[in-house]
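*Asks:* Sequence first, then the predicted structure:
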Amino acid sequence: MFDIKWIRDNADAFDASLQRRGLAPQAAALVALDDKRRATLTALQDAQSRRNAASKEIGKAKGAKDEATAARLMAEVADLKDTIARGEDDERKLDAEIKAALEVIPNLPRADVPDGADETGNVEVRRVGTPARLDFTPKQHFEIGEALGLMDFEAAQKISGARFVVLKGALARLERALASFMLDLHTSEFGYTEVNPPILVRREAMFGTAQLPKFEIDQFWALSGIQFFDMGEIEKRSASKTDPQIAFQIAREAALEAAKGLIPTAEVPLTNLVREQIIDEAQLPMRVTAWTPCFRSEAGAAGKDTRGMIRQHQFSKVELVSITTPDASLDEHERMTSCAEEVLKRLGLPFRTIVLCTGDMGFASQKTYDIEVWLPGQNAYREISSCSVCGDFQARRMDARFRPKDGGKPVYVHTLNGSGLAVGRTLIAVLENYQQADGSVIIPDALRPYMGGLTKITAAKT
């Protein structure tokens, strides 16, 4: 979210950065809207000043027994009262219009982000590990899991529909082992504090991390029955209390406003831990991590990865979030990315790290590294982590600031987030990279303490 004053003072740079993202210039239209708001505010202040002056003149006129002048001034004050009411209404509408326009503008890319229209413009930064040469035709993870009898998409379909899975036995334990391993690594070696946050969040929290308003359709929302049938709320909102269709629509709108969102990632509750706060600089950097279920509608992913666990409505992820000062955020971005990479190194999984171009980076990001793990079954690298620095973009939406240690007024914090890692996709990578010709899967050394000493996953006994 941007400060309209900053846009006014940096109009050319603002438009140039939007152009790098493939967007049309917007500074002139935003400044014109702000000019209109400013003119309305000036007229409103003038009217308020004149009303105050006229009110004083009324007293003087009455004291002088000049009833004609007093009557004229009283009529003027009445007119000014109406003018002020209209001006206040216009100001509120213009404020809302400017706010709505600013809310859907993405963050501006850093100068060192490569230009590009889509993923073809991404640039590889480094490659770690060499994909193993298997002496048999590698299978994809869902073929391995189903053959083991431990990955059941059919049962999940009956229970919840498409894009869900049931993991059983050793695979269920493997997912838990991966999450525990990641949390232990991040908390014991990398200084993150483990958090167990809510997975249902208010709309304000979704707005703070920029899931709203632009990506509302991509979220899952929880509505309670009482929200749908709160007749008191309907009566307050509805001019017609007798039309059932109108009443239902009013109830539906009220329910959506009160709905809580299922988190698409723990970035939402973790980043919002500092919302509407002013914290001391001595508390920074703040590093937190959480393992949570995540929920995404995948509304924009029709037809992509329809088989298997790559793209699911529900999945689990270990999230990393950092809150820093502006001066430290870029170094923190490199550090966070290295923490995520270390998980793959410890698991012996080949990967590459790329920097996303301007046309492929996320809405709230200034710069993003994607880490892609090698999947033999697909003969391709696939994303397993995305680490982004957001600058003060989210902080402005959350009103999250810090108090500098050397004094001065509070400053907006910088926020960062990254997957450390997506647990389901890491399970996929383990299955495909450690698969054996007989269909079994070797468990990486780093995970064996979490698997009760189990070294190999074999087909479930029927």
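*Replies:* Yes, it's here.
*Asks:* switch to C-alpha atoms for all contacts and neighbour counts from now on
*Replies:* Fine.
*Asks:* how many other residues sit next to residue 388?
*Replies:* 28 (other Cα atoms under 10 Å).
*Asks:* in the stretch 251-400 of the chain, which spans are helices?
*Replies:* 267-271, 329-347, 393-398 (DSSP state H, counting those that start in this stretch).
*Asks:* Give me the helices and strands touching the host helix or strand of residue 84, please.
*Replies:* Following DSSP states H and E, one finds residue 84 within helix 67-103. For helix 67-103, the packing partners by 3 or more Cα pairs under 8 Å, 6 or more residues apart in numbering; DSSP states H and E come out as helix 27-63.
*Asks:* chain center to the helix it packs on: distance?
*Replies:* 40 Å (Cα atoms, centre = their mean, to the nearest Å).
*Asks:* Then stretch 197-214?
*Replies:* With Cα atoms, centre = their mean, you get 7 Å for stretch 197-214.
*Asks:* who touches it?
*Replies:* 103-104, 222, 257-263, 266-272, 275, 290, 292-294, 363-364, 394-395, 397-398 (Cα atoms under 8 Å, 6 or more residues apart in numbering).
*Asks:* middle-most residue in the protein, spatially?
*Replies:* Using Cα atoms, centre = their mean, the residue of the chain that lies closest to the mean C-alpha position is residue 209, 4.1 Å off.
*Asks:* And that one, how far from residue 20?
*Replies:* 22 Å (Cα to Cα, to the nearest Å).
*Asks:* Can you tell me the closest non-neighbouring residue to residue 410?
*Replies:* residue 403 (4.6 Å; Cα to Cα, 6 or more residues apart in numbering).
*Asks:* still on that earlier bit, now the angle between helix 27-63 and the helix holding residue 84, please.
*Replies:* 160 degrees (axes from the mean of the first three to the mean of the last three Cα atoms, to 10 degrees).
*Asks:* how about helix 67-103: buried residues?
*Replies:* 69-70, 73-74, 77, 80, 83-84, 87-88, 90-91, 94, 98, 102-103 (16 or more other Cα atoms under 10 Å).
*Asks:* Report the distance from it to the chain centre.
*Replies:* 38 Å.
*Asks:* ditto for stretch 416-435
*Replies:* 21 Å.
*Asks:* Ok, stretch 208-217 next?
*Replies:* 7 Å.
*Asks:* For residue 373, which of the helices of the stretch 251-400 of the chain is the nearest?
*Replies:* helix 329-347 (8.1 Å; Cα to Cα).
*Asks:* What are the buried residues along the closest one?
*Replies:* Buried, per 16+ other Cα under 10 Å, within helix 329-347: 329-330, 332-333, 336-337, 339-344, 347.
*Asks:* repeat for stretch 215-225
*Replies:* 216, 218, 219, 220, 221, 223.
*Asks:* which residue sits closest to the second one in space, ignoring its chain neighbours?
*Replies:* The reference is to residue 218. Residue 218 sits nearest to residue 297 (Cα to Cα, 6+ apart), 5.1 Å away.
*Asks:* Following the chain onward from the helix holding residue 84, which element is next?
*Replies:* Counting by DSSP H and E, what follows helix 67-103 is strand 123-128.
*Asks:* Put this next to the previous one:
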Amino acid sequence: MHDIRWIRDNPDAFQERLRARGIAAAEVSSTVKKLIELDDGRKAAISKAQALQERRNAASKDIGAAKAQKDEAKAQKLMDEVSALKGELAAEETRQKDAEAALETELAQIPNLPLADVPVGTDEHGNVQKSISGTKPTSNATKQHFELGEALGGMDFETAAKLSGARFVVLKGEIARLERAIGQFMLDLHTTEHGYTEIAPPLMVRDEVMFGTAQLPKFADDQFKAMPTEHWLIPTAEVPLTNLVRESIVAEEELPLRFTALTPCFRAEAGAAGKDTRGMIRQHQFSKVELVSITAPEQTADEHERMLAAAEAVLKKLDLHYRVMTLCTGDMGFASQKTYDIEVWLPGQGAYREISSVSQCGDFQARRMQARCKAKDGKNTRFVHTLNGSGVAVGRALIAVMENYQNGDGSISVPSVLRPYMGNKEKIGVGK
């Protein structure tokens, strides 16, 4: 959510940053004009209501004076005026609330503004490589994960389709255990080495919580809703973790707050028809380890790099080849100011695929959640900043391990850091 006062004070900067996101100049200009008109209407309603209230207060005092002078005619006239003013005031207060709601609705549709150092581009082709880790592996064993998983009897898409339809999978045996091991390894890494506090959050949340992290109202079609309670199934643990500070004031000396959770995630993927229909790349249900930080504004840039390093540490310990991309203005998420994507190399696909997205959101989500921090002097409050990142997606990490650690006989070697979670097995699928 944006600050209408900042928009009014900085209309050119606001429009320039929105145009950088690829929004047409005419649309940007029209949006700003509409925002100003709505805010003018809100201000006019407030001013009128204040004037009516002041006149009502004055008339009420005059009633007492008229009665003291035994001027009943004047007192009655004033009482009639107060009664009329009451109705006018109620109407003006309603007009003010309607104007505020209309302004909030319009502001809620506008994406966050990219930072000045974000590369300008229209889509993924405008992304810029920040770094690359290791060398691309070469191997004659280049089956895709679903070929390996089905051959081992550990991935059953057919039964999943009978149970739930497309974009689901049933994992079995050693593959199911390997996925669980990956999730536990990542959760342990972030809590013991990176200073994150483990949270077990609800998997269903209310409308206002989804609004707080900007899944609503714009992306309602990408979500799953649970009936009859009308809770939303979380698309990522970012939603409940970030909202842990909603409608609260945190002492600045307590910041940054760092949370992590391993949860199932649920996404309708309404905009992904026809993409990645084979395998586990794009599922309606998947597991992910999420990282969330709540910071003071001055801490945000450093925290972003720290969070990226925490996510990278997972892939480094798994000895997976990957690259980090700085997303361009046209490829960032709605709530992001700046985003790094980590793309892991999948030899079965012969391509890099996203396995983590690490974003800073500034005060964009905090304004929607009404989450503030209080300065050390205890006098002033300001909105916190929020950051989130995958640390990392468990299903895609499973895919990466399977494809990068596959052997010619169809078995899969277990990375050394996962063996303690796998009963010290060095391979799975041996003899299959």
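*Replies:* Yes, it's here. Note that the coordinates shown come from a computational prediction; the quantities given were computed from them, not determined experimentally.
*Asks:* To residue 31 of the first structure, which of the helices of the stretch 251-400 of the first structure lies closest?
*Replies:* helix 393-398 (19.3 Å).
*Asks:* just to revisit the earlier point, shouldn't the residue nearest to residue 218 of the first structure be in contact with residue 216?
*Replies:* No: counting by Cα atoms under 8 Å, residue 297 of the first structure does not reach residue 216; the two are 10.0 Å apart.
*Asks:* so who does the alignment partner in the first structure of residue 148 of the second structure touch?
*Replies:* Aligned by TM-score structural alignment, residue 148 of the second structure pairs with residue 144 of the first structure. By Cα under 8 Å, 6+ apart, the contact set of residue 144 of the first structure is 431, 432, 435, 439.
*Asks:* What lines up with the third one in the second structure?
*Replies:* Using TM-score structural alignment, the equivalent of residue 435 of the first structure in the second structure is residue 406.
*Asks:* So what does residue 419 of the second structure match up with in the first structure?
*Replies:* Match for residue 419 of the second structure (TM-score structural alignment): residue 448.
*Asks:* no, scratch that, I was asking about residue 369 of the second structure
*Replies:* Checking TM-score structural alignment: residue 369 of the second structure goes with residue 398.
*Asks:* ok now do the counterpart of residue 267 of the first structure in the second structure, which residues does it touch?
*Replies:* For residue 267 of the first structure, the aligned residue in the second structure is residue 238 (criterion: TM-score structural alignment). Contact partners of residue 238 of the second structure, counting by Cα under 8 Å, 6+ apart, are 213, 290, 291, 292, 388, 389.
*Asks:* mind running it again at 10 Å?
*Replies:* 210, 213, 244, 259-261, 289-293, 387-390 (Cα atoms under 10 Å, 6 or more residues apart in numbering).
*Asks:* so where do the strands sit in the stretch 301-450 of the first structure?
*Replies:* 314-324, 351-355, 367-375, 380-389, 401-403, 411-412, 414-422, 441-442 (DSSP state E, counting those that start in this stretch).
*Asks:* Could you do the stretch 151-300 of the second structure as well?
*Replies:* Under DSSP E, counting those that start in this stretch, the stretch 151-300 of the second structure gives strands at 155-156, 170-171, 197-198, 204-205, 224-226, 231-233, 248-251, 257-266, 285-295.
*Asks:* Show me what residue 263 of the second structure lines up with in the first structure.
*Replies:* Checking TM-score structural alignment: residue 263 of the second structure goes with residue 292.
*Asks:* With residue 43 of the second structure instead?
*Replies:* Match for residue 43 of the second structure (TM-score structural alignment): residue 38.
*Asks:* shouldn't that match be in contact with residue 92?
*Replies:* No: assessed by Cα atoms under 10 Å, residue 38 of the first structure is found out of contact with residue 92, at 11.8 Å.
*Asks:* Pull the number of nearby residues for the residue nearest to residue 74 of the first structure when sequence neighbours are not counted.
*Replies:* In space, and not counting its chain neighbours, residue 74 of the first structure is closest to residue 58: 6.9 Å by Cα to Cα, 6+ apart. Counted with other Cα under 10 Å, the neighbours of residue 58 of the first structure add up to 20.
*Asks:* where's residue 58 of the first structure relative to residue 65 of the first structure, distance?
*Replies:* Taken as Cα to Cα, the span from residue 58 of the first structure to residue 65 of the first structure is 10 Å.
*Asks:* How about residue 361 of the first structure?
*Replies:* For residue 361 of the first structure, the distance to residue 65 of the first structure - Cα to Cα - is 73 Å.
*Asks:* who's more crowded, those two?
*Replies:* The neighbour count for residue 361 of the first structure versus residue 65, taken as other Cα under 10 Å, is higher for residue 361 (26 against 11).
*Asks:* Map the more buried one onto the second structure.
*Replies:* Per TM-score structural alignment, residue 361 of the first structure is aligned with residue 332.
*Asks:* Next up, the contacts around the residue nearest to that match when sequence neighbours are not counted.
*Replies:* Nearest residue to residue 332 of the second structure in three dimensions, chain neighbours excluded: residue 339, at 6.4 Å (Cα to Cα, 6+ apart). Residues counted as contacts of residue 339 of the second structure (Cα under 10 Å, 6+ apart) are 114-115, 118, 304, 308, 325-329, 331-333, 357-361, 387-389.
*Asks:* Repeat that for residue 448 of the first structure.
*Replies:* By Cα under 10 Å, 6+ apart, the neighbours of residue 448 of the first structure are 174, 177, 181, 442, 454, 455, 456.
*Asks:* Reformat those residues as JSON lines; add neighbour count and distance to residue 244 of the first structure.
*Replies:* What follows is the contacts of residue 448 of the first structure, written out as JSON lines (neighbours: other Cα atoms under 10 Å; distance: Cα to Cα, whole Å):
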{"residue": "174", "neighbour count": "23", "distance to residue 244 of the first structure": "52"}
{"residue": "177", "neighbour count": "22", "distance to residue 244 of the first structure": "53"}
{"residue": "181", "neighbour count": "19", "distance to residue 244 of the first structure": "55"}
{"residue": "442", "neighbour count": "18", "distance to residue 244 of the first structure": "61"}
{"residue": "454", "neighbour count": "14", "distance to residue 244 of the first structure": "61"}
{"residue": "455", "neighbour count": "15", "distance to residue 244 of the first structure": "63"}
{"residue": "456", "neighbour count": "16", "distance to residue 244 of the first structure": "62"}
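*Asks:* how many other residues sit next to residue 201 of the first structure?
*Replies:* 19.
*Asks:* Would you mind measuring from it to residue 277 of the first structure?
*Replies:* As judged by Cα to Cα, residue 201 of the first structure and residue 277 of the first structure stand 18 Å apart.
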